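> With the sequence up front, the predicted model follows.
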Amino acid sequence: MWGTTPTIPAATVRAVNRLTARWAHATATTGAPAAIAPATPELGAPAGTVLSAAGLWPLLGFLADGAAGTARAELEEALGLRAEEAAGAARGLLAALSAIPGSAAAVGLWTRHDLKVREEWRSGLPETALGRLGGDGPEADQRRLDAWAAKHTDGLIPSMPVPVREDTELVLAVAQALRTRWIRPFDAGRLSPETGPWAGRELVGLRRTTSLLDRVGVAETAFGPLTVLRVLGNTGVDVHLLLGPEEADGGAVLPAGVELLSGARKAVPGDLLPLGTPGPGLRVEIRRSTSREPRLHVSTTPFSLTSDHDLLAHARLLGLSAACVADPAPFPGVSEAPLVVEGAQQTAVARFHARGFEAGSVSAMAAVGCGLPHTPYRVRSVELGIDRPFGFLAVHRTSRLVLSAGWVAEPVPYDEGDLAHLYDDDDEDEGWGG
């Protein structure tokens, strides 16, 4: 139906997932410098963080291709590969992201008309029109760049994260977006947690039941057991919901979820878990049923997150410290004129609802249940309740590349009038699979 599955080199997957884990840990443990924007009105105003290393990594790769000295070495460390390989790997990743059904990726480069960009560097970028800055003022430039961001994220991100100023010489940006529909949708209703930080609140809940117990598992980590639920999308992109012990924050939970993808740790699937409470949010019992099939009952909450990340707040981690220093010029391979990074930002969005998931990012740098039925069977029953802060990873199923990652700190308050929005009933499906 969708043609060939994109092939992403294992080295690239490892490198991007490594950056995801490191960035997620740093963002959580330093007090989350990302600004959390209000959620869409129909989903209330939950808080948390979302980021996309998959959207940032290609931008760092193109920068490394034109960098020298300390800036080049820092970018190599952030990327996890040599600078001479970076542009090719970045092009390959962008092509693979665009080949995933329901996904798209694009690069944009804009320069001031009198800036001479080295052709050998520019040719390392995917074929894309070279935009110009400064022709009719920064306001007009900003409108053009905002329109580019909106176009290449299908409206998820309406503006370019970095501002265009009178002295801006160059803007390089990478946009990435994905949409998928759940193979098995959720039902929306009310969720009322009895314990934990969300106890006593009336929240929007999402519920569904399946006989596939292996959709949930428990892995042992350095901070204790981690419960992982895989929600399968119909485009080959799944979302992994991650629930750790109550004291574990996103800085621990998200890297542990990424580590599971590498195979370094293994999760025990639901059909092999012991009876009782083997993992956070889980209860495993033997119950009477009308069917011979086992049951996995899941309840969780939707989320809608938007984060604005100042990439220079983690400049060393992301390989950008020396890129901001003029002496020596960090990017001689980009232009004959000396350039330094003036600003670097990422805006990232993620939305999880009853029927599917969507996420997008733009990374940019500027230089300058009735009755009592007959129950003859005794079956294995697994219940998972995600009713307190949790993490998520959007994962390309085949390669295990993390496309988006985040932490849900606040739930959606219950409002019966808002439930219809959780089903996306307008079916504006141009970007959706299936």
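Done, it's in.

> rest of the way, CA atoms for contacts and neighbours
OK.

> can you pull out the helices in the chain?
Assigned by DSSP state H, the helices in the chain fall at 10-29, 53-65, 69-79, 83-99, 119-122, 138-152, 250-262.

> Let's have those helices in JSON lines, adding distance to residue 309 and mean neighbour count.
Putting the helices of the chain into JSON lines (distance: least, C-alpha to C-alpha, whole Å; neighbours: other C-alpha atoms under 10 Å) gives the following:
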{"stretch": "helix 10-29", "distance to residue 309": "9", "mean neighbour count": "20"}
{"stretch": "helix 53-65", "distance to residue 309": "11", "mean neighbour count": "27"}
{"stretch": "helix 69-79", "distance to residue 309": "17", "mean neighbour count": "21"}
{"stretch": "helix 83-99", "distance to residue 309": "21", "mean neighbour count": "21"}
{"stretch": "helix 119-122", "distance to residue 309": "26", "mean neighbour count": "15"}
{"stretch": "helix 138-152", "distance to residue 309": "16", "mean neighbour count": "19"}
{"stretch": "helix 250-262", "distance to residue 309": "16", "mean neighbour count": "22"}
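
> any chance of these in CSV, plus distance to residue 323?
Shown next, in CSV, are the helices of the chain (distance: least, C-alpha to C-alpha, whole Å):
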stretch, distance to residue 323
helix 10-29, 18
helix 53-65, 9
helix 69-79, 5
helix 83-99, 14
helix 119-122, 16
helix 138-152, 23
helix 250-262, 26
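
> let's bring in a second model and compare:
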Amino acid sequence: MRGTERTAGTATGPAASWTPSVPGGTVRAVNRLTARWAAALPAGPRGTVLSAAAVWPLLALLADGAAGPARAELEDAVGMPADRAAEAARGLVAALDRIRGSAAAIGLWARPELPLRERWVAGLPNASLGRFTGDDTADKAALDAWAAERTGGLIPAMPVEIDEDVLLVLAAAQTLRTQWLQPFWEYELAPESGPWAGRHLVGLRRRTALLDRVGVAGTPAGPLTVLRVLGDTGVDVHLLLGEEGAAPGAVLAAGVGVVGGAHPVVAGDALPLGEPGPGLRVGHTRSATREPELAVTTSPFDLTAEHDLLASAAVFGLSAATDRDHGHFPGVSDSPLAVAQARQAGMARFTRDGFEAAAVTAIALAAGGAAEPRLRYRVRRVELDVDRPFGFLAVHRTSRLVLSAGWVADPVEYAYEPYSGDGDDEDGDEDWP
């Protein structure tokens, strides 16, 4: 790409320490897309990570420029009328960029010969704007550099290919970092049952007197244990443990429902004795203080994933928009356009000290025909995968906006250090810190 980037739109408001107010309608719409996406995840043995917050603004902006069936489908996916979607997208991106430890950006690149409607371009939220040079290799390298820069190197490449058919790329980048208010301690975890049985893994553990950090909710997926791990930036990570055999997508969707208040939670201090929820045991123990005790063990994770959004096009309102016999976005350009690619690359890392996540979503548009678009019907397929031990949601504490979500299926193997001959108990056990 030649020249320097310019900016469309201007972000306004207080400094980054300000806690953003995301309208409740936007929060519900983004969380609804998270649940739809989770419910449509294919079954498989590997973990995954996804961010509807890094997809929703792009769908909303496309809805604003769409017509016909494509507009109707995008309205359904974003959960609001298209004529309100662009404004909501601008507000969401601004809010994401003002959450402490979070950043968000929009990028747009187009062929020089592609005319763009000034109203639509001017409505993009604080976007980086560029023109392709015609050298596909150089243009892809420039897009990769943008993705890496906007995510601090967490996502090194834009998840779409650039070729002569691609006329326009609309992209969103999102990053999130937070440190735990109370760190964990590492230890060797050796599960005796379940899919990780017999393996020696890195475990995390900690104790607290705050019993309300854990609770059990009754959900359509069955009882769900929810552990809330608080971060220092106003972003928390909710770990979700469902019943053995519960569908991963259903448990994630149920977790989104818990965040939104659809499924009431019974907190740890009100749970009955026994085993009131998955992974929980409630009883009495002797202690040197009067404070109650919540003892937590879990596993760290380091996940990466790439999603082809067109594999579940109906979830994202992109079924009609992919019909290249027609143009679907007259509000974007006088030239007929159709969606050719839509992908997201994401990562999430949960350690003893904190959490970080990033996602880059890119939607590439190619030439479409000039005839009126026609409606297509596709059936969503949901498959079950019971091999993933737990899911997670990264949630903005004030607004309840889900920023990132995923499943942990590949635990971290424990690496033994050379024996030093001192510092261990005779029986090899460690005391809880």
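Received the coordinates, thanks. Keep in mind the model is a prediction, meaning the values are calculated, not measured.

> Can you calculate the TM-score here?
Put the two chains on top of each other and the TM-score (TM-score structural alignment, normalised by the length of structure 2) is 0.86; 384 aligned residues with a C-alpha RMSD of 1.6 Å.

> Let's check: the centremost residue of structure 2 is which one?
For structure 2, the residue nearest the mean C-alpha position is residue 51 (2.1 Å; C-alpha atoms, centre = their mean).

> check contacts around the nearest residue to that residue once chain neighbours are set aside.
Excluding the flanking residues, the one nearest residue 51 of structure 2 by C-alpha to C-alpha, 6 or more residues apart in numbering is residue 404, at 4.6 Å. Contact analysis of residue 404 of structure 2 by C-alpha atoms under 8 Å, 6 or more residues apart in numbering lists 49-53, 357, 393-395.

> Next, work out how far apart residue 404 of structure 2 and residue 417 of structure 2 are.
Going from residue 404 of structure 2 to residue 417 of structure 2 by C-alpha to C-alpha, to the nearest Å gives 34 Å.

> Residue 142 is in contact with residue 163 of structure 1, correct?
Yes. Contact criterion C-alpha atoms under 8 Å: residue 163 of structure 1 and residue 142 qualify, at 6.8 Å.

> Counterpart of residue 160 of structure 2 over in structure 1?
Using TM-score structural alignment, the equivalent of residue 160 of structure 2 in structure 1 is residue 162.

> no wait, residue 221 of structure 2
By TM-score structural alignment, residue 221 of structure 2 lines up with residue 223.

> Same question for residue 291 of structure 2.
Matched across to structure 1, residue 291 of structure 2 falls on residue 293, judged by TM-score structural alignment.

> just residue 211 of structure 2 next, same as before
Counting by TM-score structural alignment, residue 211 of structure 2 corresponds to residue 213 in structure 1.

> give the contact list for its match.
By C-alpha under 8 Å, 6+ apart, the contact set of residue 213 of structure 1 is 269-271, 294-296, 382.

> can you do 7 Å?
By C-alpha atoms under 7 Å, 6 or more residues apart in numbering, residue 213 of structure 1 lies in contact with 269-271, 295-296.

> ok, and the most crowded of the residues you listed?
residue 270 (25 neighbours; other C-alpha atoms under 10 Å).

> ok so, going back, so the residue nearest to the centre of structure 2 is in contact with residue 401, correct?
No. Using C-alpha atoms under 7 Å, residue 51 of structure 2 is not in contact with residue 401, being 11.1 Å away.

> contacting residues around residue 56 of structure 1?
Per C-alpha under 7 Å, 6+ apart, neighbours of residue 56 of structure 1: residue 363.

> swap the cut-off to 10 Å and go again
Neighbouring residues of residue 56 of structure 1 by C-alpha atoms under 10 Å, 6 or more residues apart in numbering: 16, 19-20, 79, 90, 173-176, 311, 318, 345-346, 361-364.

> and if you look at residue 120 of structure 1?
If a contact means C-alpha under 10 Å, 6+ apart, then residue 120 of structure 1 has 65-66, 333-335 as its contacts.

> please redo it, this time with the cut-off set to 6 Å
Applying C-alpha atoms under 6 Å, 6 or more residues apart in numbering, we find residue 120 of structure 1 in contact with no residue.

> What distance do you get for it to residue 332 of structure 1?
Separation of residue 120 of structure 1 from residue 332 of structure 1 (C-alpha to C-alpha): 12 Å.
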